[in-house]
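Trainee: predicted model and sequence follow; I will ask about them next.
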Amino acid sequence: MAAEASKIDIKDLSRQQLAEWLQSRGQRPFRTDQILRWVYLHQSDRFEEMTNIGKPLRAALSAAFVNPRLQVENEASSKDGSRKFLFRLYDGRHIETVLIPEKDHFTLCISSQVGCRQGCRFCMTAKGGWIRNLSTGEIVSQVRDVKQHVDAMGDMPLTNIVFMGMGEPLDNYANVIQALEAITDGDWGLKFSSRRVTVSTAGIVPAMADLGRDTPVNLAVSLNATEDDTRSRLMPVNRRYPIADLIEACRRYPLPPRRKITFEYILMKGVNDSLKDARRLVKLLRPIKAKINLIPFNEHPGSEFLRPDPDRIAQFQETLADHHYTAMVRHSKGQDIGAACGQLRAKLEMDEG
């Protein structure tokens, strides 16, 4: 066990880092992608299985690296088809990953941190605080492991990835960017289209320009209010990067052709669901190529917030539609299994306590 613990997860290496490791051992450059295809495309867990690589190199890889799977601590299935995985990490910490069925494909909601430091009042993950960032390998493993599971089922393909699970992706920037390379690379990686991968942020303004420069994936912004007082109460990040700064960063964001920024707006009864809020939202987003996801609050035990009445949700959506915005109401799936981020982890910690 001690020898294994001293080895590096090969998925923590970037393509460039693996290429340099191989070069230092006199290996030819093509070996880099050859090995990575075994890891990601062929879903191989053991270096001994890499049959088009010579035995000495396989032995060197085995001596230096490991290629582990995440340990499934708990798995819950919803009546709507959603499945939540509670993964146990090497240090005993836990993260959550949710597989969501759509009409003809699956979407996977993945985590980027153990906990979160943003402290949003409506979020279950925030209540546990921030513990640590996930490594590149831990981020990619969520996709790699669940993809293997989905492919074995054979019902529908896994095509969409959203960084909307536990944690703030832009607070773990370097590892998220490196993971995105492995997820989206069309040659040696997992081959997900960048058009079907979305990174969601609470509004870490300085990192948003970097994201647009470093990757062509989609951007989603968790907005949730139309004026600073309310947003600062809901989301402490707004005290550092107020709405005007956030909107300006979105206006400057280098969108690929025919793309829009998605704004996530969690509707909370009596907090941010008035028609005045809807009209302010229309005005606020006017300078941006935007679409809006309206998410009625997913009530959970101990929450101080409530879901708005259905009529109010419909009126809010109609106000946006009247001003030519694409505004979809996204009802939370997996409510019977606690699919809101952090609920399964919180329950485990409560049971263990």
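Mentor: Everything's here; your move.
Trainee: drop to CA atoms for contacts and neighbour counts, all remaining ones
Mentor: Fine.
Trainee: tell me where this structure has strands.
Mentor: 8-9, 65-66, 71-77, 83-88, 94-101, 106-109, 113-115, 130-133, 158-163, 197-201, 218-222, 261-267, 290-296, 326-329 (DSSP state E).
Trainee: for Ile177, find the nearest of those strands.
Mentor: Nearest of these to Ile177, taken as CA to CA: strand 197-201 at 10.1 Å.
Trainee: quick revisit: any chance of the strands of the chain in TSV, plus distance to Ala209 and mean neighbour count?
Mentor: Below are the strands of the chain laid out as TSV (distance: least, CA to CA, whole Å; neighbours: other CA atoms under 10 Å):
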stretch	distance to Ala209	mean neighbour count
strand 8-9	30	16
strand 65-66	34	18
strand 71-77	35	15
strand 83-88	32	22
strand 94-101	27	25
strand 106-109	23	22
strand 113-115	21	26
strand 130-133	21	17
strand 158-163	17	20
strand 197-201	12	21
strand 218-222	11	21
strand 261-267	13	22
strand 290-296	17	20
strand 326-329	24	16
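Trainee: as CSV, those with distance to Pro236 would be great.
Mentor: What follows is those, written out as CSV (distance: least, CA to CA, whole Å):
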stretch, distance to Pro236
strand 8-9, 35
strand 65-66, 39
strand 71-77, 32
strand 83-88, 27
strand 94-101, 23
strand 106-109, 24
strand 113-115, 16
strand 130-133, 14
strand 158-163, 20
strand 197-201, 13
strand 218-222, 13
strand 261-267, 16
strand 290-296, 20
strand 326-329, 25
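Trainee: so for Ile53, which of the ones you listed sits nearest?
Mentor: strand 65-66 (15.5 Å).
Trainee: elements contacting the closest one?
Mentor: Counting contacts by 3 or more CA pairs under 8 Å, 6 or more residues apart in numbering; DSSP states H and E, strand 65-66 is packed against strand 8-9.
Trainee: list the buried residues for the lengthiest helix in the chain?
Mentor: Longest helix in the chain, counting residues (DSSP state H): helix 136-153. For helix 136-153, the neighbour count (16 or more other CA atoms under 10 Å) marks Thr136, Gly137, Glu138, Ile139, Val140, Ser141, Gln142, Val143, Arg144, Asp145, Val146, Lys147 as buried.
Trainee: this is the other structure I want to compare:
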Amino acid sequence: MDKKTKDIRDLSLDEINHFITQQGEKAFRAKQIDQWLWKNGAREWNDMKNIPNNLLEKLSENFHFKSLSTLTHIVSTDGTTKFLFETHDKKHIEGVLIFSRDRVTACISTQIGCALNCGFCATGKLGLYRDLSAGEIFDQIILMNEHLISISKRAITNIVVMGMGEAFLNFENSMKALEKITLPKYLGMSPRRITVSTAGVADGIRKFADLNSGMHLALSLHTADETLRREIMPVTKSNPFNEIIDALKYFHQKTGERITMEYLLLKDVNDSLEQAKALAEFCKNFPVKINIINYNSTDEADFKASSEEQKNRFVKFLESKNIIVNIRASKGDDIAAACGQLALKNKK
């Protein structure tokens, strides 16, 4: 492979150090470059102010700097802000800032598009173009945080990996980016402020458990009826319930963590009392909390949101089984930034 095709952020610190010393430079330059890449948020060579020009030239001759740029952002009536980012190869992804009284949560993407084709999700209708690199995942936080600081003097407090793509099908790059975000020598965000969501990739859940990183796990479950889930979430065909449940048990055993269940209520699909009973039965296997999510309409799907009456019945049944239930406020639906809506709607 031509070295020039490699992103500098795909290299480890040891690999950067090896290259630097081969060029006759002092080893401490590698740590300086590493800090520019993962702490100071450099996105082009000229950002590295304390690196000599001759070394920057050598780096640029051998490596790409495949960073994201912000094409535009749009703001919801509730303040939710959706960003359209462009990659070095002119592909597009979205990220979202969600505001509440005491926190600002960044929702980030891990792939360009998604291969899972969940029936209710607009992103899945795009298909999968490619995985994002660790640098591209990391850049979303840098760019959204820079915007946030410029308008409010606030900073991102929480991260949810719930944007475009399935993080556990881009496991290495997703975890590398999150490691850079959490390590004290880089951005230093507490892992306790990060939640990684999966549609139910059992092998990925196990690998995530083995990291014991302190980050939270959310399962986008949406029905505990396996036959129905195979229809609306085809990932279930290759990750049947017995494998998902075993992986979630393993995660709890390894980490001691409560698992979040994401449940999108769909009228006359998964909102019946029988569905609630199945969900309660599923959740007997490990400590959980359930986030009930209102369905947000998309052009790509024909589902409808459950009525308030049906939602309340569903929630009351779960609570009668001593299950922690949160009804998650839907934000950004007027700009297609809510759950299941990310599909590059603001790209012209």
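Mentor: Done, it's in. Please read all numbers here as calculations on a predicted model, not as lab measurements.
Trainee: got the contact list for the longest helix of the first structure?
Mentor: Residues outside helix 136-153 of the first structure that contact it (CA atoms under 8 Å, 6 or more residues apart in numbering) are 9-13, 40, 43, 69-70, 97, 108, 110-112, 156-158, 161, 175-176, 178-179, 182-183, 190.
Trainee: from Ala336 of the second structure, how far out is the residue lying closest to Gly340 of the second structure once chain neighbours are set aside?
Mentor: Once flanking residues are discounted, Gly340 of the second structure sits nearest to Cys121: 4.3 Å by CA to CA, 6 or more residues apart in numbering. According to CA to CA, to the nearest Å, Cys121 of the second structure stands 11 Å off from Ala336 of the second structure.
Trainee: okay, and the common contacts of these two?
Mentor: Each of Thr298, Leu342 lies in contact with both Cys121 of the second structure and Ala336 under the rule CA under 8 Å, 6+ apart.
Trainee: quick one, which of the contacts of helix 136-153 of the first structure are buried?
Mentor: Buried by 16+ other CA under 10 Å: 9-13, 40, 43, 70, 97, 108, 110-112, 158, 161, 175-176, 178-179, 182-183, 190, out of the contacts of helix 136-153 of the first structure.
Trainee: and the strands of the first structure: which comes nearest Leu22 of the first structure?
Mentor: Closest approach to Leu22 of the first structure among the strands of the first structure (CA to CA): strand 65-66, 12.5 Å.
Trainee: show me where the stretch 201-350 of the first structure has helices.
Mentor: Taking DSSP state H, counting those that start in this stretch as the criterion, the stretch 201-350 of the first structure carries its helices at 205-214, 228-234, 237-240, 243-252, 275-284, 310-322, 343-352.
Trainee: tell me which residues of the fourth one come out buried.
Mentor: Right, the one you point to is helix 243-252 of the first structure. For helix 243-252 of the first structure, burial by neighbour count (16+ other CA under 10 Å) applies to Ile243, Leu246, Ile247, Ala249, Cys250, Arg251.
Trainee: mean deviation, the longest helix of the first structure versus the second structure?
Mentor: Once superposed with the second structure, the aligned residues differ from helix 136-153 of the first structure by a mean of 1.5 Å; criterion: mean CA distance after the TM-score superposition for the first structure.
Trainee: so how far is that helix off the chain centroid?
Mentor: Relative to its chain's centre, helix 136-153 of the first structure lies at 13 Å (CA atoms, centre = their mean, to the nearest Å).
Trainee: what residues in the second structure pair up with that helix?
Mentor: Helix 136-153 of the first structure corresponds to residues 134-151 in the second structure, going by TM-score structural alignment.
Trainee: and the closest residue to Leu56 of the second structure other than its chain neighbours, what does it touch?
Mentor: Using CA to CA, 6+ apart and skipping the chain neighbours, the partner closest in space to Leu56 of the second structure is Trp45 (6.4 Å). Trp45 of the second structure makes contacts with Leu56, Ser60, Phe65, as judged by CA under 8 Å, 6+ apart.
Trainee: of these, closest to Gln32 of the second structure?
Mentor: Closest to Gln32 of the second structure, out of all of the contacts of Trp45 of the second structure and judged by CA to CA, is Leu56, at 12.1 Å.
Trainee: any idea how far the closest one lies from Arg43 of the second structure?
Mentor: Taking CA to CA, one finds Leu56 of the second structure at 13 Å from Arg43 of the second structure.
Trainee: neighbour count for these two, which is higher?
Mentor: Neighbours were counted for Leu56 of the second structure and for Arg43 using other CA atoms under 10 Å; Arg43 has more, 20 against 15.
Trainee: and the more buried one, what is it in contact with?
Mentor: Residues in contact with Arg43 of the second structure (CA under 8 Å, 6+ apart) are Leu37, Phe65, Lys66, Ser67, Leu68.
Trainee: find the nearest non-adjacent residue to the residue nearest in space to the middle of the second structure, please.
Mentor: With distances taken as CA atoms, centre = their mean, Val161 lies nearest the centre of the second structure, 1.9 Å away. For Val161 of the second structure, ignoring the flanking residues on the chain, the nearest one in space by CA to CA, 6+ apart is Val196 at 4.8 Å.
Trainee: roughly how far apart are that neighbour and Ile149 of the second structure?
Mentor: To Ile149 of the second structure, Val196 of the second structure is 24 Å away according to CA to CA.
Trainee: what do you get for Lys321 of the second structure?
Mentor: The spacing between Lys321 of the second structure and Ile149 of the second structure, counted by CA to CA, is 43 Å.
Trainee: and Leu183 of the second structure, by the same measure?
Mentor: Per CA to CA, Leu183 of the second structure is found 21 Å from Ile149 of the second structure.
Trainee: what does Gln341 of the second structure give?
Mentor: Note on Gln341 of the second structure: its distance to Ile149 of the second structure, by CA to CA, is 26 Å.
Trainee: go on, Ala42 of the second structure?
Mentor: 17 Å.
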